[in-house]
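*Asks:* Give me coordinates for this.
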Amino acid sequence: VQLFLPPDVLEQETFVPNDRPLRVVWEDDDLMVLYKPRGLLSQKDQPGKQDDMNSRLRTLLWKRGIWNPETDRSFRPSVAHRLDRNTSGLVLAGKTAAGARKAAEMICQGNLEKEYLATVEGVVDRPQELRLFLKKEGTKALVRDTPEDGWLHADMDIEPVGHAGNNTVIRVHLLTGRFHQIRASMAHIGHPLAGDVKYGGQPGQPYSLEACRLCFDGHCIEIPQK
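*Replies:* This is a model prediction of the structure:
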């Protein structure tokens, strides 16, 4: 059995408060839905002090008296799944050890539904069911139409919801959670995210991809209107 753990799990370091703002969209006694802004890491990607969602979450719960880093050494509040640095939107997090276990179980059983909004190049004029196959190679994802050893199912449904010039705003219902799945899949069908030069988009403004809706355990949480 091989375990791949992020650096902040392996490190035994002193808790350093992070007073940057954290937007809480929804919560109960054990779980939270947080909003991650574009440009912020979900979790640390290097040793030492770093601004990320986890450090902001731990600071908030420490200030509320829910989590004590000195006594709760076996549990550190964390987001239950990640969004890429340049993807914004909703993230589920465990406030307590019981909440973290519940979130992990929902994800493992496929009971956390995710929807995204993305702006893609060209005209998408009808809903589509994309049943593709993906393989991570270096810092990119490769996509093909047919299965092959080592390639993983990459399934999602898309629906156009609006147009912006020559671009289309689509809603994506993600059925599997693969590396760069939305970006690579849309590029594969000829509609890369607008501005996503890594996957063939035209240079210009940064690409727009936002996790807009999470459904779990009878709850459906959406980003509130600003």
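
*Asks:* Going by C-alpha atoms from here, please, whenever you check contacts or count neighbours.
*Replies:* Will do.

*Asks:* what about the residue nearest to Val24 when sequence neighbours are not counted, how many residues close to it?
*Replies:* Nearest residue to Val24 in three dimensions, chain neighbours excluded: Leu34, at 4.7 Å (C-alpha to C-alpha, 6 or more residues apart in numbering). Leu34 has 21 neighbouring residues, counting by other C-alpha atoms under 10 Å.

*Asks:* got a list of contacts for the helix or strand hosting Leu34?
*Replies:* For Leu34, the host element (DSSP states H and E) is strand 31-36. The contact list for strand 31-36 (C-alpha atoms under 8 Å, 6 or more residues apart in numbering) reads 22-27, 42, 53, 88-96, 99-100, 103, 221, 223.

*Asks:* for comparison, sequence B:
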Amino acid sequence: MTEQSHQVEANEKGLRIDKLLAKINDDASRSQAQQWIENDYVMVNGEHIKSNFKCQPGDVITWNIPDPKPLKVEAENIPLHILYEDSDVLIVSKPKGMVVHPSAGHMSGTLVNALLYHCQDLSGINGTIRPGIVHRIDKDTSGLLVVAKNDHAHALLASQLKDKKVERKYLALVHGSISHEYGTIDAPIGRDPKDRQKMAVVEGGRAAVTHFEVKEKFDGFTFVQCVLETGRTHQIRVHMHYIGHPIAGDPKYGPRKTLDLEGQALHASTLGFTHPATGEWMSFHEKLPATLEEELDNLRKMC
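*Replies:* Here you go, the predicted structure:
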């Protein structure tokens, strides 16, 4: 249990406390914030309040949320596509459809379940639910992840991510024809105020920058490479939707009429970083999944 605090800023004047808490805590929904308030985990200026409390500049919000009870994660004999492994790091290519780490609705079949079977040691910085997990990609996004096998490696890799020194390139098939060959999307991302299960470009969100390059154009679609400068939740999916070119097959941010891809056409193709022990720059590349390659071939035939 760790106490956190936030001083209300001028642009947050009049916001309900539950709404502001959900905004401050990226992983929390408004209903969760209301539950925290009902359980007296939240105080404003040293006093307990109700969910409809209106914040004023200078108010000091403190919250002390009990740590979730640890869940027992079982090792499972699930095949892994490992590109590289040594005593510090492991590079794995996650298939589409696999969840990275266990959660209430996914306690088995995850990448972590598979890693626990494969590895005797993983870093413990992120606790028992996310051992070794330095960064994540969505369930239906395929591609490369680096896994830390000890806490020293984890801390150095996390620092590289924070300092924007990790190279992360994605390939994506998006709707529409992008008129220019290169572009940068610099737009803050936060919880969608209209749908707490989604992220969106919102005023006051966390800084998010995505660079993109057009690789190939088709009738009604464009194949792009995206480079992450930051790593916000659903960043590429949200940013491409924001500029009017949502990712094909994306059930959350894309149109209803789209290609039948069983999830977004997004693939983490390149991953580069400085090895935490040797100091050597390492770069890994993973080819597109066969299903996405087949879809691109179909689109080429239609041009």
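
*Asks:* After superposition, what is the TM-score?
*Replies:* Superposed pair, TM-score by TM-score structural alignment, normalised by the length of the first structure: 0.82. Supporting alignment: 210 aligned residues with a C-alpha RMSD of 2.7 Å.

*Asks:* so what's the residue positioned nearest the centre of the first structure up against?
*Replies:* Nearest residue to the geometric centre of the first structure (C-alpha atoms, centre = their mean): Leu83, 2.6 Å. Contacts for Leu83 of the first structure (C-alpha under 8 Å, 6+ apart) come out as Leu41, Ser42, Gly89, Val91.

*Asks:* Name the next helix or strand downstream of the longest strand along the first structure, please.
*Replies:* In the first structure, taking DSSP state E as the definition, the longest strand is strand 152-164. Following strand 152-164 of the first structure in sequence order, the next helix or strand is strand 167-174 (DSSP H and E).

*Asks:* Average offset of that next one relative to the second structure?
*Replies:* Compared with the second structure after fitting, strand 167-174 of the first structure deviates on average by 0.5 Å (mean C-alpha distance after the TM-score superposition for the first structure).

*Asks:* moving C-terminal of that strand, what's the next helix or strand?
*Replies:* Following strand 167-174 of the first structure in sequence, per DSSP H and E, is helix 181-188.

*Asks:* Report all helices and strands that that following helix contacts.
*Replies:* Applying 3 or more C-alpha pairs under 8 Å, 6 or more residues apart in numbering; DSSP states H and E, we find helix 181-188 of the first structure packed against strand 140-144.

*Asks:* for the strand it packs on, the distance to its chain's centre please.
*Replies:* With C-alpha atoms, centre = their mean, to the nearest Å as the basis, strand 140-144 of the first structure stands 18 Å off its chain's centre.

*Asks:* what sits up against that strand?
*Replies:* Leu132, Phe133, Leu134, Lys135, Lys136, Phe179, His180, Gln181, Ala184, Ser185, His188.

*Asks:* Buried ones in that strand, by neighbour count?
*Replies:* Buried residues in strand 140-144 of the first structure, counting neighbours by 16 or more other C-alpha atoms under 10 Å, are found at Ala141, Leu142, Val143, Arg144.

*Asks:* quick one on the thing from earlier: tell me the one of the contacts of Leu83 of the first structure nearest Trp62 of the first structure?
*Replies:* Ser42 (18.5 Å; C-alpha to C-alpha).

*Asks:* Map that closest one onto the second structure.
*Replies:* With TM-score structural alignment as the criterion, the equivalent of Ser42 of the first structure in the second structure is Val100.

*Asks:* number of nearby residues for the residue nearest to that match when sequence neighbours are not counted?
*Replies:* Excluding its sequence neighbours, the residue lying closest to Val100 of the second structure (C-alpha to C-alpha, 6+ apart) is Leu111, at 4.8 Å. Number of residues near Leu111 of the second structure (other C-alpha under 10 Å) recorded here: 24.

*Asks:* For Leu111 of the second structure, list the residues it contacts.
*Replies:* Applying C-alpha under 8 Å, 6+ apart, the residues near Leu111 of the second structure are Lys94, Met98, Val99, Val100, His101.

*Asks:* Most neighbours out of the residues you listed, which is it?
*Replies:* Per-residue neighbour counts (other C-alpha under 10 Å) across the contacts of Leu111 of the second structure peak at Lys94, which has 25 neighbours.

*Asks:* Kindly state which residue of the second structure is aligned to the residue nearest to the centre of the first structure.
*Replies:* Matched to the second structure by TM-score structural alignment, Leu83 of the first structure sits across from Ile137.

*Asks:* Doesn't its match belong to a helix?
*Replies:* No - with DSSP: H, G, I helix; E, B strand; the rest coil as the criterion, Ile137 of the second structure is located in coil rather than a helix.

*Asks:* so what corresponds to Tyr116 of the first structure in the second structure?
*Replies:* Aligned partner of Tyr116 of the first structure by TM-score structural alignment: Tyr170.

*Asks:* Same check on Arg213 of the first structure?
*Replies:* Using TM-score structural alignment, Arg213 of the first structure sits opposite Thr270 in the second structure.
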